[in-house]
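Novice: I'd like to go over a predicted model; first the sequence, then the structure.
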Amino acid sequence: MTDRLEALEDWAAGLLGQLEPTSRNRLSRSIGQALRRSQQQRIIAQRNPDGSAYAPRKQRNLRGKQGRVKRKVKMFQKLRTASFMKLHADGNAISISFIGRVARIAKVHQYGLIDKAEAGASDIQYERREILGFTAADLTLLRDLLLLHLAK
């Protein structure tokens, strides 16, 4: 996947160098917004960039819990919103990242790290769930948006 991304970068470098800074800024902003939408749709579908499903949550002992128990709630519902998934775009770079306390949660799931589920709990090895990543469709989207912008 990184080879295809590097090939796209090499191909587009000469074309992007000829654009004016304002046009490059506008292009990077529109590409960033399209990529963020693509990432959000993939998170809604609960899929890794390779197309595999996220590892399911571990079952918890909820016998002591009173009241209604929500089941089958999708993971990362709030994490995928634009208020947590921030876009930074300028003429030279595009980045999509998480901010605040959710950045740590996203990092633990992205790389499958060890963390505590709640304060005072023991450490847990989390399954790897790639929240952010490029798919083949994302690379095609990047190329198409670039060609569309250059055709204008």
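Specialist: Great, that's in hand. Residues are numbered from 1 along each chain as shown.
Novice: hey, let's count contacts and neighbours off CA atoms from now on
Specialist: Noted.
Novice: The residue lying closest to D90 once chain neighbours are set aside: neighbour count?
Specialist: When the adjacent residues along the chain are set aside, D90 lies closest to N25, with 5.1 Å between them (CA to CA, 6 or more residues apart in numbering). For N25, the neighbour count with other CA atoms under 10 Å is 18.
Novice: where's the stretch of helix or strand N25 belongs to relative to the chain centroid, distance-wise?
Specialist: Here N25, judged by DSSP states H and E, is contained in helix 21-44. Taking CA atoms, centre = their mean, to the nearest Å, one finds helix 21-44 lying 11 Å from the centre of the chain it belongs to.
Novice: Do I have it right that the residue nearest to D90 meets A93?
Specialist: No: at 9.2 Å, N25 does not count as touching A93 under the criterion of CA atoms under 8 Å.
Novice: Comparison target below:
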Amino acid sequence: MSDDIQALDDWLSPLIAKLDAKQRRRLARKVAQDLRRRQRERIRAQTNPDGTPFAPRKVPSLRAKQGGIRRRAMFSKLSTARWLKATNQGDTAVVGFFGNVARLTKTHQYGLRDRVSRDGPRVEYAQRELLGFTAQDREHIAGSVLTHLDTV
């Protein structure tokens, strides 16, 4: 996948280099906002970038409290603009989780071990890729850059 991103970067870099700094910032902001919107839709659909569904939650034990958290979709609040940020730094578009929630999302992104609560047991979480590029994302980025270049 990183080869595809590198190929897209190699293809777009000469085109973007011809823009002035203000136009590059505007383009980066638009690409970041569009990418954030697409990531949000994919997270709400509970799918990984390759199209497979997220690994389901573990089945609660019979002694576990029956509650609404098990019935709701995972990461519903994380897909909001409060947590999933789209920013641009200079002429670079950045989409990701920042702050305290970044540790939680990193645990799920890579399937790491973490504590359920402060003094709770360590649990290995299933890998659920919250952020990533799909083929449609790469095509959409290329299309939006070409559209932007066409209007300039």
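Specialist: Everything's here; your move. These figures come from a predicted structure and were not determined experimentally.
Novice: How close are the two chains, by TM-score?
Specialist: For this chain pair, the superposition-based TM-score is 0.92 by TM-score structural alignment, normalised by the length of the first structure; 150 aligned residues with a CA RMSD of 1.4 Å.
Novice: Helices of the second structure, start to end?
Specialist: Here the second structure has its helices, by DSSP state H, at 2-17, 21-44, 101-110, 135-151.
Novice: Point out the most buried one among those helices.
Specialist: Highest mean neighbour count of the helices of the second structure: helix 21-44, a mean of 19 (counted as mean count of other CA atoms under 10 Å).
Novice: Mind giving me the packing neighbours of that one?
Specialist: Applying 3 or more CA pairs under 8 Å, 6 or more residues apart in numbering; DSSP states H and E, one finds that helix 21-44 of the second structure contacts strand 84-89, strand 92-97, helix 135-151.
Novice: who's in contact with it?
Specialist: With contacts defined as CA atoms under 8 Å, 6 or more residues apart in numbering, helix 21-44 of the second structure is touched by 16, 48-49, 73, 75-76, 79-80, 84-95, 130-132, 137, 141, 144-145, 148.
Novice: likewise stretch 140-152 of the second structure?
Specialist: L8, L12, L27, V31, L35.
Novice: ok, now stretch 79-95 of the first structure?
Specialist: 21-22, 24-26, 28-29, 32-33, 36, 39-40, 43-44, 78, 96-100, 102.
Novice: which residue sits closest to the spatially most central residue of the first structure, ignoring its sequence neighbours?
Specialist: Nearest to the mean C-alpha position of the first structure, by CA atoms, centre = their mean, lies L132 at 2.7 Å. Closest residue to L132 of the first structure apart from its sequence neighbours, by CA to CA, 6+ apart: Q39 at 6.5 Å.
Novice: Over to I5 of the second structure?
Specialist: Distances taken as CA to CA, 6+ apart place R138 nearest to I5 of the second structure, at 7.6 Å, with adjacent residues excluded.
Novice: Need the counterpart of the residue nearest to L132 of the first structure in the second structure.
Specialist: Under the alignment (TM-score structural alignment), Q39 of the first structure maps onto Q39 of the second structure.
Novice: Please report the distance of its match from P60 of the second structure.
Specialist: From Q39 of the second structure across to P60 of the second structure, the span is 29 Å (CA to CA, to the nearest Å).
Novice: cool, T47 of the second structure as well?
Specialist: Distance from T47 of the second structure to P60 of the second structure, by CA to CA: 22 Å.
Novice: residues near G67 of the second structure, how many?
Specialist: 8.
Novice: Need the counterpart of it in the first structure.
Specialist: Using TM-score structural alignment, G67 of the second structure pairs with V69 in the first structure.
Novice: what sits against that match?
Specialist: V69 of the first structure touches L62, counting by CA under 8 Å, 6+ apart.
Novice: measure it to K78 of the first structure for me?
Specialist: 19 Å.
Novice: From the contacts of helix 21-44 of the second structure, keep the buried residues only.
Specialist: Listed as buried from the contacts of helix 21-44 of the second structure are 16, 48-49, 79, 84-88, 91, 93-95, 130-132, 137, 141, 144-145, 148; burial here means 16 or more other CA atoms under 10 Å.
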